[in-house]
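> no sequence for this one, just the structure:
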């Protein structure tokens, strides 16, 4: 028998807006060159919106009005407790989608035209101190293959300031013999070459030469980082590993793989690196994104002043 969940999913797939969502995502993929993770985020936002609309009795795209967008944003913020950044992203996704419907003649006017983006609070990401980084990178103890893999993954994340998706996408064929640098593929399939420090190089070499061959079937795989069944290590498992190793290192506050990327950039800026170089290393399209880390550096200065100045 069909469950209520299965019936709801069937209604979702049968709704006219569902096929329009598929078409819109195809346009973004082919013409916009959006990466897989970005497309997945767009699909999640649009599916949540459509599921919410089904409960309100939507019949098709032609019935959409401004309130159908605004009320959904209120639902996300107040009903789901979503962060302002998530609400802003959802609005951007909906705007793009309804603009596509207008361009294709499904809507006579754009119901998102007059909606303002929510005012976002300045978001300063969590950054680890150098001492905390040392503790985290040293957390995987032992000589078993899991410790070797986790050690290599953590070292590479911090040494390169890479996104977790970039590191998990690394294939053995992409590695140079000396491991002096890594070629990373970022958003929009843009590639960049990032130097690999001595400690990260040694940890990665140890994993490739001693740890990875212990995993049955891993030799036949392309992915650098694999699971115990030789499958590719996924984002969820990598996030869980970072959180677990952080607790082992005595870091109680919430962190994620992206915390190492933020820490990489912040530590470079704190030690005098110019923003253009940091931008290249991070793979940011705009220098404005990289400028966030000058605010982080300013926070460090203010924290030191408050702590050590007699009138701080």
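Perfect, thanks for sending it. Every value quoted in this text rests on a predicted model; they were computed, and no experiment measured them.
> use CA for all of it now, contacts and neighbours both
OK.
> all helices of this protein, in order?
Read by DSSP state H, the chain holds these helices, from start to end of the chain: 4-14, 16-30, 36-55, 66-74, 84-103, 130-137, 145-160, 164-168, 198-206, 235-248, 257-270, 275-282, 287-290, 292-308.
> Distance from the chain centre to the third one, please.
Its chain's average C-alpha position is 17 Å from that of helix 36-55, according to CA atoms, centre = their mean, to the nearest Å.
> before we move on, what about the fourth one?
Taking CA atoms, centre = their mean, one finds helix 66-74 lying 26 Å from the centre of the chain it belongs to.
> The helices of the chain: which one's closest to residue 121?
Comparing the helices of the chain against residue 121 with CA to CA, the closest turns out to be helix 84-103 (7.6 Å).
> elements contacting that closest one?
Identification of packing neighbours for helix 84-103 by 3 or more CA pairs under 8 Å, 6 or more residues apart in numbering; DSSP states H and E yields helix 16-30, helix 36-55, helix 66-74.
> Tell me how far residue 293 lies from residue 302.
With distances taken as CA to CA, to the nearest Å, residue 293 is found 14 Å from residue 302.
> The helices of the chain into JSON lines, with extra columns for mean neighbour count and distance to residue 112?
Below are those laid out as JSON lines (neighbours: other CA atoms under 10 Å; distance: least, CA to CA, whole Å):
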{"stretch": "helix 4-14", "mean neighbour count": "12", "distance to residue 112": "22"}
{"stretch": "helix 16-30", "mean neighbour count": "16", "distance to residue 112": "16"}
{"stretch": "helix 36-55", "mean neighbour count": "16", "distance to residue 112": "14"}
{"stretch": "helix 66-74", "mean neighbour count": "16", "distance to residue 112": "6"}
{"stretch": "helix 84-103", "mean neighbour count": "18", "distance to residue 112": "6"}
{"stretch": "helix 130-137", "mean neighbour count": "17", "distance to residue 112": "44"}
{"stretch": "helix 145-160", "mean neighbour count": "23", "distance to residue 112": "39"}
{"stretch": "helix 164-168", "mean neighbour count": "19", "distance to residue 112": "32"}
{"stretch": "helix 198-206", "mean neighbour count": "18", "distance to residue 112": "47"}
{"stretch": "helix 235-248", "mean neighbour count": "17", "distance to residue 112": "33"}
{"stretch": "helix 257-270", "mean neighbour count": "22", "distance to residue 112": "32"}
{"stretch": "helix 275-282", "mean neighbour count": "18", "distance to residue 112": "33"}
{"stretch": "helix 287-290", "mean neighbour count": "14", "distance to residue 112": "26"}
{"stretch": "helix 292-308", "mean neighbour count": "14", "distance to residue 112": "29"}
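> okay, pairing it with this:
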């Protein structure tokens, strides 16, 4: 194939394909597109602009360069997943005649267990602020809600006010791949959210009005990075001296549900996992905890 590709247009077409055909989340589509852009930049440095001439050796050289830059196996595995999607797209569009990744296996990454907070640490984190201001009540409500529902941080900061049902105590969440799910919450969580809506949110609203439940001090939807900073500051003030992230609260939500006796299928539905195998990793955490208890307390442990 002698056609020369406009890489910029090709990347944009690929991103649109991921968003609207494969219905991947914005962040996933952006990450895949960025990975492909890195690969195309590598090809340009090698003087190769024709994607139909790419073979397995080009892929190996690309991975070798990544290894020399100390890029982890996990990152390389994601890069390969991005390139596989890209070349599947090119084949479907008849822009290439072969897939150079057909016989390349992903590097072994190992399975890292998600980190969760202990129940005591959660209790420390969720202590109500002594001084209630519009911002302190908002921050407290967001952190409480993240643990109470297991939302992804992107789902939390983009959640519309109208998606909170206080009659039936549930959230309607649009998750990855635009898949909708219903997440229940306790009455105490509902009371806290309504307190924020009545006492804090009106003080944060600025024209034009924003539909998101949680607002920044500028009246706009809060960024993920800003919430991460709020969570870190709150954890430090609560005496939690460890690296903490919004995703850790999601992990804590799932882990504590399973420890409490929740069934795996229900936890999968609340987390919005497409594959129950993703949820099963939490059972390993519980298994490890039980082994530790056995070793500590059993007379022949």
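Everything's here; your move. Fair warning: this is a prediction, and the values are worked out from it, not measured in the lab.
> TM-score for these two?
Taking TM-score structural alignment, normalised by the length of structure 2 as the basis, the two superposed chains have a TM-score of 0.90; 298 aligned residues with a CA RMSD of 2.2 Å.
> Can you say which of the helices of structure 1 is nearest to residue 221 of structure 1?
Residue 221 of structure 1 lies closest, by CA to CA, to one member of the helices of structure 1: helix 164-168, at 12.9 Å.
> That closest one aligns to what range in structure 2?
In the comparison with structure 2, helix 164-168 of structure 1 aligns to the range 153-157 (TM-score structural alignment).
> Show me the contact partners of the matching stretch.
Contacts with stretch 153-157 of structure 2, where a contact means CA atoms under 8 Å, 6 or more residues apart in numbering, come from 142, 146, 173-175, 212-214, 221-224, 246-247.
> for stretch 101-116 of structure 2, same thing?
For stretch 101-116 of structure 2, the external contacting residues (CA under 8 Å, 6+ apart) are 56, 59, 73-74, 76-77, 80, 83-84, 248-249, 251-252, 255, 281-282, 285.
> again, 7 Å this time
The set of residues external to stretch 101-116 of structure 2 that reach it, using CA atoms under 7 Å, 6 or more residues apart in numbering, is 56, 73, 74, 77, 80, 84, 248, 249, 251, 252, 281.
> next one: stretch 292-299 of structure 1
Looking at stretch 292-299 of structure 1 with CA under 7 Å, 6+ apart, the contacting residues turn out to be 124, 265, 266, 269, 270.
> Which residue numbers in structure 2 does it align to?
When stretch 292-299 of structure 1 is aligned against structure 2 using TM-score structural alignment, it corresponds to residues 281-288.
> what about that stretch, how far off from structure 1?
With both structures laid over each other, stretch 281-288 of structure 2 and its partner residues in structure 1 are 0.8 Å apart on average (mean CA distance after the TM-score superposition for structure 1).
> who's in contact with residue 203 of structure 2?
Residues near residue 203 of structure 2 by CA under 7 Å, 6+ apart: residue 134.
> before we move on, what about the one 3 residues further on?
Listed by CA under 7 Å, 6+ apart, the contact set of residue 206 of structure 2 reads 218, 219.
> Quick check: the counterpart of it in structure 1 vs residue 174 of structure 1, distance?
Under the alignment (TM-score structural alignment), residue 206 of structure 2 pairs with residue 217 of structure 1. Look at residue 217 of structure 1 and residue 174 of structure 1: by CA to CA, they are 19 Å apart.
> Give me the range in structure 1 that stretch 177-188 of structure 2 lines up against.
Correspondence between stretch 177-188 of structure 2 and structure 1 is established over residues 188-199, with TM-score structural alignment as the criterion.
> any idea what residue 109 of structure 2 aligns with in structure 1?
With TM-score structural alignment as the criterion, residue 109 of structure 2 lines up with residue 120 in structure 1.
> So that match versus residue 85 of structure 1, what's the distance?
7 Å.
> ditto for residue 198 of structure 1
Residue 198 of structure 1 sits 37 Å away from residue 85 of structure 1, taking CA to CA as the criterion.
> Residue 266 of structure 1 corresponds to which position in structure 2?
Aligned partner of residue 266 of structure 1 by TM-score structural alignment: residue 255.
> okay but residue 117 of structure 2 is in contact with residue 254, surely?
No: when contacts are counted by CA atoms under 7 Å, residue 117 of structure 2 is not listed as touching residue 254 (11.0 Å).
> In structure 2, what stretch matches stretch 37-57 of structure 1?
So stretch 37-57 of structure 1 sits over residues 27-47 in structure 2, by TM-score structural alignment.
> How far does the matching stretch sit from its chain's centre?
Using CA atoms, centre = their mean, we find the averaged C-alpha position of stretch 27-47 of structure 2 to lie 21 Å away from the chain's own average C-alpha position.
> Run through who's touching that stretch.
Counting by CA under 7 Å, 6+ apart, 11, 15, 18, 19, 49, 79, 82, 83 sit against stretch 27-47 of structure 2.
> residue in structure 1 matching the second one?
Taking TM-score structural alignment for the superposition, residue 15 of structure 2 sits opposite residue 25 in structure 1.
> how many other residues sit next to the aligned residue in structure 1 for residue 197 of structure 2?
Under the alignment (TM-score structural alignment), residue 197 of structure 2 pairs with residue 208 of structure 1. Around residue 208 of structure 1 there are 20 other residues, counting by other CA atoms under 10 Å.
> Could you find the closest non-adjacent residue to residue 208 of structure 1?
In space, not counting the residues next to it along the chain, residue 208 of structure 1 is nearest to residue 224; the distance is 7.7 Å by CA to CA, 6 or more residues apart in numbering.
> got a list of what that neighbour touches?
Counting by CA under 7 Å, 6+ apart, residue 224 of structure 1 makes contact with 170, 171, 172.
> Give me the buried subset of these.
Neighbour-count burial within the contacts of residue 224 of structure 1 applies to residue 170; the criterion is 16 or more other CA atoms under 10 Å.
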